[in-house]
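Trainee: Here is a sequence together with a model predicted from it:
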Amino acid sequence: MPKPKSLVSGGDSTFRRRLLIGLGVLLVVGLLAGLLARLAGGGHTDHPAPSPSSSVLSTPSATASARPSATATATEAGTTVARPPHTTSPTDFAAAFVQTLWTYDSRKVTQQDFVSGLRLWLTPESQYADGDSVAGQVPDPVLWSRLRDSGQTSTASNIAAHVPDAYTKAIEQNPGTFTQAYIYAVTVTAKVNVDWDGGGQGAEDRAITLAVQCRPGSDCALASVASTVYP
């Protein structure tokens, strides 16, 4: 059964971006203030700053009830890749993204179209959007063609999402820095079932941590897929 590819930084600029929005750094309390200031480019945001209790601390955990928007983008194969839901909840958004990422039919969508559909979930703020981290979660074109030849399909279920305690505690200690980028760390777990021609089946539990941007008054968007899963 195919596994998500490892995320490998390509070049100094990519490494710098990964360092800035990598959640491993975000969860280090001593570096949090400087990190988010660098994420925002040292600039000032005109968005009002919510108190920690109304943003991170009271963020609900998402469950399998979270679903992407019914609106979808058509692929050349005539199938669809779901677009992001209209939600201001980082956990609901993250659960919906994971459902889309881990649910596909390799026979009916090309690898390129699938990646393109997932990139629609990225924030329009280019300084935070890490498209390479999204593409890194999808089998490469050669492997995808082998999945198609074997008729492989994948379905995600039992999806649950939460903001890691370590991230919440870091924000509690430095709430002002959070308002520069409004990026939440969200860890999502799911059970993934895979089927292929000839009656073959497989299943595994997976976990992933996402950087989700939810500015006040705006729908959430994806910033990055972390290279490490945080509990």
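Mentor: Received the coordinates, thanks.

Trainee: Going by C-alpha atoms from here, please, whenever you check contacts or count neighbours.
Mentor: Fine.

Trainee: what helix or strand is the nearest residue to Leu26 once chain neighbours are set aside on?
Mentor: The spatially closest residue to Leu26, leaving aside those adjacent along the chain, is Leu32, at 5.6 Å (C-alpha to C-alpha, 6 or more residues apart in numbering). Taking DSSP states H and E as the definition, Leu32 sits inside helix 29-39.

Trainee: who touches the helix or strand that that helix is followed by?
Mentor: Note on helix 29-39: by DSSP H and E, the next helix or strand toward the C-terminus is strand 72-74. For strand 72-74, contacts defined as C-alpha atoms under 8 Å, 6 or more residues apart in numbering pick out 80-83, 117.

Trainee: okay, now the one to match up with it:
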Amino acid sequence: MVSRSTNPGGVSRVRRRALLGTAVLVGLVALAGLVAYLTRDGRQPSKSPTPQQSSSASLSGSPSPSTHTHALPVPPNTHDPIAFGKAAAATLWSYDTRAYSQTELLTALHGWLTAETKYADPASVDAVVPSRVLWKGMAANGQFATAKVNEGHFPDSFTRALQADPGTVTQAYVYAVTVSGKQSIAWKGTPAGGAENRVTTLAVQCRPSHPCALAGVMPSVAP
């Protein structure tokens, strides 16, 4: 078990995560992972499955992605939290070790985060990106991934809470959005590639006066 952090910066990150969880899920005790998200201390955030090197990947057969994407991801200009959540999920499930470094990808993903730092949780985004060491091995194999989004929606409990109290969201304008889809992975010498189903719940901020931005990745999926 990881010990409790005594670093002031860790305390600040914890405060931001607690505020994010509060903003998104006030009163939504039915959402999976809420208690853990609001009460976690300086421990590392729960990680979503990160891509493995091709030599150890456990993937079902699927056609290999054929597009070599050089451009780093740029957030869409939209005021629709579901549309933004779908775009963000596709971005978080995609990468190309042939086109940019792990640091460059992290920098680009941080550009998707809300500028309101008290609601932004960059650590939750970092957690879904392969570590530098893993990235180096993946890059040696020319590994890359693309994503296809099937659908996005507000979790049932979030919708019920908004119906019961429409003003709940108006302090931070942060919405819970659950997105499902498929991640396709390929690497040098693998014409068949592989694929895995993905599902995640994101916290998306959409203030009326600003385009949507990412607040963070929730540690548990809310149906």
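Mentor: Cool, got the structure. This structure is a prediction, so every number in the text was calculated from the model and none was measured.

Trainee: For the residue nearest to Leu26 of the first structure, grab the count of nearby residues.
Mentor: By other C-alpha atoms under 10 Å, the residues close to Leu32 of the first structure number 21.

Trainee: which other residues reach the top helix by length along the second structure?
Mentor: Identified as the longest helix of the second structure according to DSSP state H is helix 8-25. Here helix 8-25 of the second structure makes contact (C-alpha under 8 Å, 6+ apart) with 5, 31, 34, 37-42, 117-121, 158, 169, 171-176, 203, 215-216.

Trainee: at 6 Å instead, please
Mentor: The set of residues external to helix 8-25 of the second structure that reach it, using C-alpha atoms under 6 Å, 6 or more residues apart in numbering, is 38, 42, 118-119, 121, 172, 174-175.

Trainee: among these, which are in helices?
Mentor: Taking DSSP H as the definition of helices, those contribute Leu38.

Trainee: residue ranges of the strands in the first structure, please?
Mentor: Per DSSP state E, the first structure carries strands over the ranges 72-74, 80-82, 104-105, 153-162, 183-196, 200-213, 221-225.

Trainee: Between those, which one is closest to Val134 of the first structure.
Mentor: Val134 of the first structure lies closest to strand 221-225 among these, at 6.2 Å (C-alpha to C-alpha).

Trainee: corresponding residues in the second structure for that closest one?
Mentor: With TM-score structural alignment applied, strand 221-225 of the first structure matches the range 213-217 in the second structure.

Trainee: And for stretch 100-113 of the first structure?
Mentor: The aligned range for stretch 100-113 of the first structure in the second structure is 91-104, by TM-score structural alignment.

Trainee: So which bits of that stretch are buried?
Mentor: For stretch 91-104 of the second structure, a neighbour-count test (16 or more other C-alpha atoms under 10 Å) marks 91-99, 101-102 as buried.

Trainee: Please tell me how far the residue of the second structure positioned farthest from its centre sits from Met138 of the second structure.
Mentor: In terms of distance from the mean C-alpha position of the second structure, Gly189 ranks first, at 29.2 Å (C-alpha atoms, centre = their mean). For Gly189 of the second structure, the distance to Met138 of the second structure equals 13 Å [C-alpha to C-alpha, to the nearest Å].

Trainee: Equivalent analysis for Asp96 of the second structure, please.
Mentor: Distance, Asp96 of the second structure to Met138 of the second structure, using C-alpha to C-alpha: 9 Å.

Trainee: repeat for Ala195 of the second structure
Mentor: Separation of Ala195 of the second structure from Met138 of the second structure (C-alpha to C-alpha): 16 Å.

Trainee: next one: Phe158 of the second structure
Mentor: 38 Å.

Trainee: So what's the residue count around Ala185 of the first structure?
Mentor: By other C-alpha under 10 Å, 32 other residues sit near Ala185 of the first structure.

Trainee: hang on, I meant Tyr230 of the first structure
Mentor: Under the neighbour criterion other C-alpha under 10 Å, Tyr230 of the first structure is assigned a count of 21.

Trainee: so Val188 of the first structure makes contact with Ile208?
Mentor: Yes: look at Val188 of the first structure against Ile208 with C-alpha atoms under 6 Å: they come within range, at 5.4 Å.

Trainee: higher neighbour count, those two?
Mentor: When Val188 of the first structure and Ile208 are compared for neighbours, Val188 comes out ahead with 29 against 19, by other C-alpha under 10 Å.

Trainee: Could you find the counterpart of that one in the second structure?
Mentor: Aligning on TM-score structural alignment places Val188 of the first structure opposite Val179 in the second structure.

Trainee: cool, and Ser89 of the first structure?
Mentor: Checking TM-score structural alignment: Ser89 of the first structure goes with Asp80.

Trainee: before we move on, the earlier item: and the longest helix of the second structure with strand 194-205, angle?
Mentor: Angle of helix 8-25 of the second structure versus strand 194-205, following axes from the mean of the first three to the mean of the last three C-alpha atoms, to 10 degrees, is 90 degrees.

Trainee: what about helix 8-25 of the second structure, distance to the chain center?
Mentor: Between the centre of helix 8-25 of the second structure and the centre of its host chain there is 16 Å, according to C-alpha atoms, centre = their mean, to the nearest Å.
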